[in-house]
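> could you look at this predicted model? Sequence included:
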Amino acid sequence: MRPPCTVLGALVLLSSSVAFATDEPQTLTPMSEDIQAPEFDLQGPAGEPQRLLDHRGKPIILNFWATWCPPCRAEMPSMQRAHEQVADEGIAVIAVNVGEDAETVSRFLAETPVDFPIPLDLDSAVVQSYPVKGLPTTFVIDPSGRLVYSAAGEREWDDPALLDQVRALKVGP
């Protein structure tokens, strides 16, 4: 796991890129407060609508990332593998790109293809509405829309222990 890239003031900016390996276990941190996930209505790189509300009723892995952030780039393939494992189980994976334009994100996706939603938070308004202190930061949202777990820094999202915590949030079959 790598530490998150830092955030300066109200805008998410890269101040340094410290990347190092560690032997810390893959964990999710329970949220200490009862927080409803702020809704968003954004567009993907091809202009397609991306709304959080469209995924209500299922667990959601909601990641905030940027192409300039090495740990963000490094965890994207594991997010794709996680998506491939849980999509048929009714669990959504969404990765909100923070502050970059469609062309920049599309270039990255040409090198690292994913087939889960990538909303573009062009003005960083959405990331500022979440308790994000650095990138990457990921939240797990329960089916009722509450933030239940967070993860600051890079994770291997296809790790069975992480996915089992998300699966435990499912309602019904």
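Perfect, thanks for sending it. All values reported here derive from a predicted model rather than from experimental measurement.

> going by C-alpha atoms from here, please, whenever you check contacts or count neighbours.
Will do.

> how far away is residue 169 from residue 141?
9 Å (C-alpha to C-alpha, to the nearest Å).

> between those two, who's got more neighbours?
residue 141 (25 against 18; other C-alpha atoms under 10 Å).

> for this structure, just list every one of the strands.
Taking DSSP state E, the strands of the chain run over residues 5-6, 29-36, 41-43, 49-51, 60-65, 92-98, 120-121, 134-135, 137-141, 146-152.

> okay if I get the ones you listed as a markdown table plus distance to residue 158?
Formatted as a markdown table, those follow (distance: least, C-alpha to C-alpha, whole Å):
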| stretch | distance to residue 158 |
| --- | --- |
| strand 5-6 | 21 |
| strand 29-36 | 17 |
| strand 41-43 | 26 |
| strand 49-51 | 23 |
| strand 60-65 | 12 |
| strand 92-98 | 11 |
| strand 120-121 | 23 |
| strand 134-135 | 19 |
| strand 137-141 | 14 |
| strand 146-152 | 14 |
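
> got another, please set it beside the one above:
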Amino acid sequence: MQRFFVFVAFSLVTGVFGQSGAFKKIPLAEVKNLQGKTVSSVEMVQNGDAPVILSFWATWCKPCVTELNAIKEVYEQWQEETGVKLVAVSIDDPRNAARVKPFVHGQMWEYEIYIDENSDLRRAMNVNNIPHTFLLSGSGEVLWQHTGYIPGDEDKLYQLVLEVAKGESIK
């Protein structure tokens, strides 16, 4: 019984600290852009001193599409105010990867879109459920992460982006 409580306490502590995650950088993995060119994950998230939003999504994930469309409405303003860059990584498997490019064009997303067909980056970042959104420093340091989406989550994300853009630490 005591082991059970220790396990639960450890799980709660790691779960809470897992939300901020400022202790690690993005792992090295390869993804493909919509033109089929292979790009390293580290190169993909470089953004100088400005923050980066890294969103894992899939064409079949309705909450993912809803989140990315909600951000689309305010993304230009976010970029002007903070310099933020949004990188959306599709986890569609090789059978569905051909659907990603026309899907993105249909949504009229202006984000950088990549495909993680083999789930290398997804596994390296411990992404189990989508949408899974990370906030990174411009150098790829993981500052915050969140799984799932409910309307209004983009407002919380924007507040965090503002803090990072101002050089403040995330609360």
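Received, thanks. All values reported here derive from a predicted model rather than from experimental measurement.

> how close are the two chains, by TM-score?
Overlay of the two chains. TM-score (TM-score structural alignment, normalised by the length of the second structure): 0.71; 144 aligned residues with a C-alpha RMSD of 2.5 Å.

> give me the common contacts of residue 169 and residue 141 of the first structure.
residue 59 (C-alpha atoms under 8 Å, 6 or more residues apart in numbering).

> and residue 79 of the second structure, what pairs with it in the first structure?
Aligned counterpart of residue 79 of the second structure in the first structure: residue 87 (TM-score structural alignment).

> over to residue 23 of the second structure?
Per TM-score structural alignment, residue 23 of the second structure is aligned with residue 34.

> quick check: that match touching residue 147?
Yes - the pair residue 34 of the first structure / residue 147 is scored as a contact, 7.2 Å apart, by C-alpha atoms under 8 Å.

> and the helices in the first structure, which stretches?
70-86, 102-111, 125-128, 160-167 (DSSP state H).

> ok, the equivalent of residue 108 of the first structure over in the second structure - how many residues close by?
Aligned by TM-score structural alignment, residue 108 of the first structure pairs with residue 103 of the second structure. With neighbours defined by other C-alpha under 10 Å, the count for residue 103 of the second structure comes to 12.

> so how far is residue 113 of the second structure from residue 103 of the second structure?
Taking C-alpha to C-alpha, one finds residue 103 of the second structure at 11 Å from residue 113 of the second structure.

> same deal with residue 48 of the second structure?
With C-alpha to C-alpha as the criterion, residue 48 of the second structure and residue 113 of the second structure are 19 Å apart.

> who has more neighbours out of the two?
residue 113 (21 against 13).

> which residue lines up with that one in the first structure?
Match for residue 113 of the second structure (TM-score structural alignment): residue 118.

> spatially central residue for the first structure, please.
residue 63 (0.6 Å; C-alpha atoms, centre = their mean).

> residue in the second structure paired with it?
By TM-score structural alignment, residue 63 of the first structure lines up with residue 55.

> just checking, that match touches residue 133?
Yes - Residue 55 of the second structure lies in contact with residue 133 (C-alpha under 8 Å); the separation is 4.4 Å.

> any idea how far residue 102 of the first structure is from the closest residue to residue 49 of the first structure other than its chain neighbours?
Ranked by C-alpha to C-alpha, 6 or more residues apart in numbering and with sequence neighbours excluded, the top spatial neighbour of residue 49 of the first structure is residue 43, at 4.5 Å. The spacing between residue 43 of the first structure and residue 102 of the first structure, counted by C-alpha to C-alpha, is 9 Å.

> okay, and the common contacts of those two?
residue 120.

> so how many other residues sit close to residue 156 of the second structure?
Residue 156 of the second structure has 10 nearby residues by other C-alpha under 10 Å.

> quick one: it from residue 32 of the second structure, how far?
Following C-alpha to C-alpha, the distance that separates residue 156 of the second structure from residue 32 of the second structure is 29 Å.

> same deal with residue 126 of the second structure?
19 Å.

> out of those two, which sits in the more crowded spot?
The neighbour comparison of residue 126 of the second structure against residue 32 (other C-alpha under 10 Å) goes to residue 32, with 19 against 10.

> which residues touch the more buried one?
38-39, 114-116.
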